[in-house]
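**Student:** Quick one: sequence plus predicted model below, questions after.
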Amino acid sequence: MELKKEGKIEVNRNNAQKMRSILEKYNKVKEDRTLLILDFFTVTDYLFLLRSATQIMSKLKEHAMYFLAAAVSDFFIPAQKMPQHKIQSSVGDLTLTMNQVPKFLKPMVMNWVPSGFIVSFKLETDSSLLVDKSRHALNRYGHQIVIGNLLETRKREVIFITKDSGFQVKLTEEEIKNEIDIEAKIIPELVKRHDEWINKSS
């Protein structure tokens, strides 16, 4: 978008069709009430909302897919450790100690939605660790799929890790040139596997 005179905003002509398509889809899901946006400000808010949402959705059993696309944070400062007043610079250097964000996948799989189809992501910067760490997460938490990706190539390729297999999903040069998002290949694959999960469960 471009900022014009008198405070007006105008969509760049080259992007107008794409923006129109996005806006139409957004308006459609709002109209159909198929998109629920939950705001949160802290890690504690997020974990509370996630637990509440999954417990409500647990009634859907195997028909619900939980797509946990990214960790909100790996570390945080608990409220009880937050200073009440401004930290004075006169005290010198500051040492900051953070706590690890509680691991929620295990209780989610075991207690909140034991019948649900759960997908998590594993982001790494070292390609030699990606598959092993993704498989370790799958074995540790007992959910259905880990999608592994590397920071450098996360928008072009991912690795699906399941209990029985591992395979790559990758954009072609033509798809990259046409600005296709990697999600356009991830989502149909997940839908297919979720359908298989539902059939197997029933």
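**Tutor:** Structure's in. What do you need?

**Student:** okay, CA-based contacts and neighbour counts for the rest of this
**Tutor:** OK.

**Student:** Give me the neighbour count for W197.
**Tutor:** W197 has 17 neighbours, counted by other C-alpha atoms under 10 Å.

**Student:** report the longest helix in the protein, please.
**Tutor:** Ordering each helix of the chain by length in residues (DSSP state H) puts helix 183-201 first.

**Student:** Would you mark the buried spots in that helix?
**Tutor:** Across helix 183-201, burial judged by 16 or more other C-alpha atoms under 10 Å covers I186, L190, H194, W197, I198.

**Student:** List just the nearest of those to F167.
**Tutor:** Using C-alpha to C-alpha, I186 comes nearest to F167 of the buried residues of helix 183-201, at 11.8 Å.

**Student:** Nearest spatial neighbour of the closest one, chain-adjacent residues omitted?
**Tutor:** Closest residue in space to I186, ignoring its immediate chain neighbours: V169 at 7.3 Å, by C-alpha to C-alpha, 6 or more residues apart in numbering.

**Student:** for that neighbour, helix, strand, or coil?
**Tutor:** strand (DSSP: H, G, I helix; E, B strand; the rest coil).

**Student:** Quick one: residues contacting it.
**Tutor:** Counting by C-alpha atoms under 8 Å, 6 or more residues apart in numbering, V169 touches E157, V158, I159, F160, K185, I186.

**Student:** Comparison target, given below:
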Amino acid sequence: MKVFGYQLPAMSSLILWGILWEVVGRLEVTFVLPPLSEVLATLFSIIGTPVFIKALSETAYAFIMGVTASIVIGIPVGILMGKSRFLDELLLPWVNIFLSAPLTALVPVLMVLFGFGMKSIIITTTLFAIWIIILNSRAGVMQIDRSLVEMAQSFGASPIDAFLKIYFWAALPEILGGVRIGVIRAVKGVIIGQLLISIV
């Protein structure tokens, strides 16, 4: 962070936002933003309590299940899209739509379809994470060096052997990049899902 041409330490912006939060909270501009000091004091007071542990375990469960579903479904779908032109043309527009759409607006629909419990939160988490995993898996397969494909064919490798021993590993960096971004988006998804369901 730079101020008037001077480089400030990396934590400076975080400290400034904390000070601003505290000031706005003390001025009581809005009731939804209490002072940061009170928020931290309340946080430390509830850590370790049965209510906190129960809420944390529920959040962790929804997050892990959502990320797992995103990976288990997203990577194979992305790989199939990268290998099949028909599937790519069929699914790519929908993947792009859901990736760019405001998924928060879909949470009320999920509540109606799946209820107000854990299932809706897990599905919300999955929807936030899965699309970028699909796109990156697709991109990883589509950018595999053609020479690797020709080498596998020249050695008579079966499609399964070629995929498991060559294609998957060549596409792995892109796949892992998608998983990393998907995990970040899943954090947002599980928080939004729990917030909206708790309001209802």
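**Tutor:** In hand now; what should we look at? Computed from a prediction, not measured in an experiment: that's the story for all the values here.

**Student:** Could you get me the TM-score between them?
**Tutor:** Here the TM-score for the pair of chains, by TM-score structural alignment, normalised by the length of the second structure, is 0.27; 86 aligned residues with a C-alpha RMSD of 4.8 Å.

**Student:** thinking again about what came up before, which elements pack onto the longest helix of the first structure?
**Tutor:** With contacts defined as 3 or more C-alpha pairs under 8 Å, 6 or more residues apart in numbering; DSSP states H and E, helix 183-201 of the first structure has these neighbours: strand 166-170.

**Student:** Just the buried positions in the strand it packs on, please.
**Tutor:** Within strand 166-170 of the first structure, the residues scored as buried using 16+ other C-alpha under 10 Å are G166, V169, K170.

**Student:** coming back round to it: distance of the residue nearest to I186 of the first structure from M65 of the first structure?
**Tutor:** Distance of V169 of the first structure to M65 of the first structure, computed by C-alpha to C-alpha, to the nearest Å: 20 Å.

**Student:** Likewise for E157 of the first structure?
**Tutor:** From E157 of the first structure to M65 of the first structure the distance is 22 Å (C-alpha to C-alpha).

**Student:** Which neighbouring elements make contact with the longest helix seen in the second structure?
**Tutor:** Secondary structure of the second structure per DSSP H: the longest helix is helix 50-83. Judged by 3+ C-alpha pairs under 8 Å, 6+ apart, the packing partners of helix 50-83 of the second structure are helix 85-100, helix 118-142, helix 168-199.

**Student:** Among the ones you listed, which comes closest to I53 of the second structure?
**Tutor:** Of all these, it is helix 168-199 that lies closest to I53 of the second structure, at 15.4 Å by C-alpha to C-alpha.

**Student:** Work out the gap between the closest one and the centre of the chain.
**Tutor:** Helix 168-199 of the second structure has its C-alpha centroid displaced from the chain centroid by 2 Å (C-alpha atoms, centre = their mean, to the nearest Å).

**Student:** Start and end of stretch 2-16 of the second structure, how far apart?
**Tutor:** 13 Å.

**Student:** tell me the contacts of S127 of the first structure?
**Tutor:** S127 of the first structure is in contact with L150, counting by C-alpha under 8 Å, 6+ apart.

**Student:** before we move on, what about L196 of the second structure?
**Tutor:** Contact analysis of L196 of the second structure by C-alpha under 8 Å, 6+ apart lists V107, P108.

**Student:** try T124 of the second structure
**Tutor:** G66, V107, L110, G189, V190, G193.

**Student:** hang on, the earlier thing: report the angle between the longest helix of the second structure and helix 85-100.
**Tutor:** In terms of direction (axes from the mean of the first three to the mean of the last three C-alpha atoms, to 10 degrees), helix 50-83 of the second structure departs from helix 85-100 by 150 degrees.

**Student:** Only the buried residues of helix 50-83 of the second structure, if you could.
**Tutor:** Buried-residue list, helix 50-83 of the second structure, by 16+ other C-alpha under 10 Å: 59, 62-71, 74-75, 77-82.
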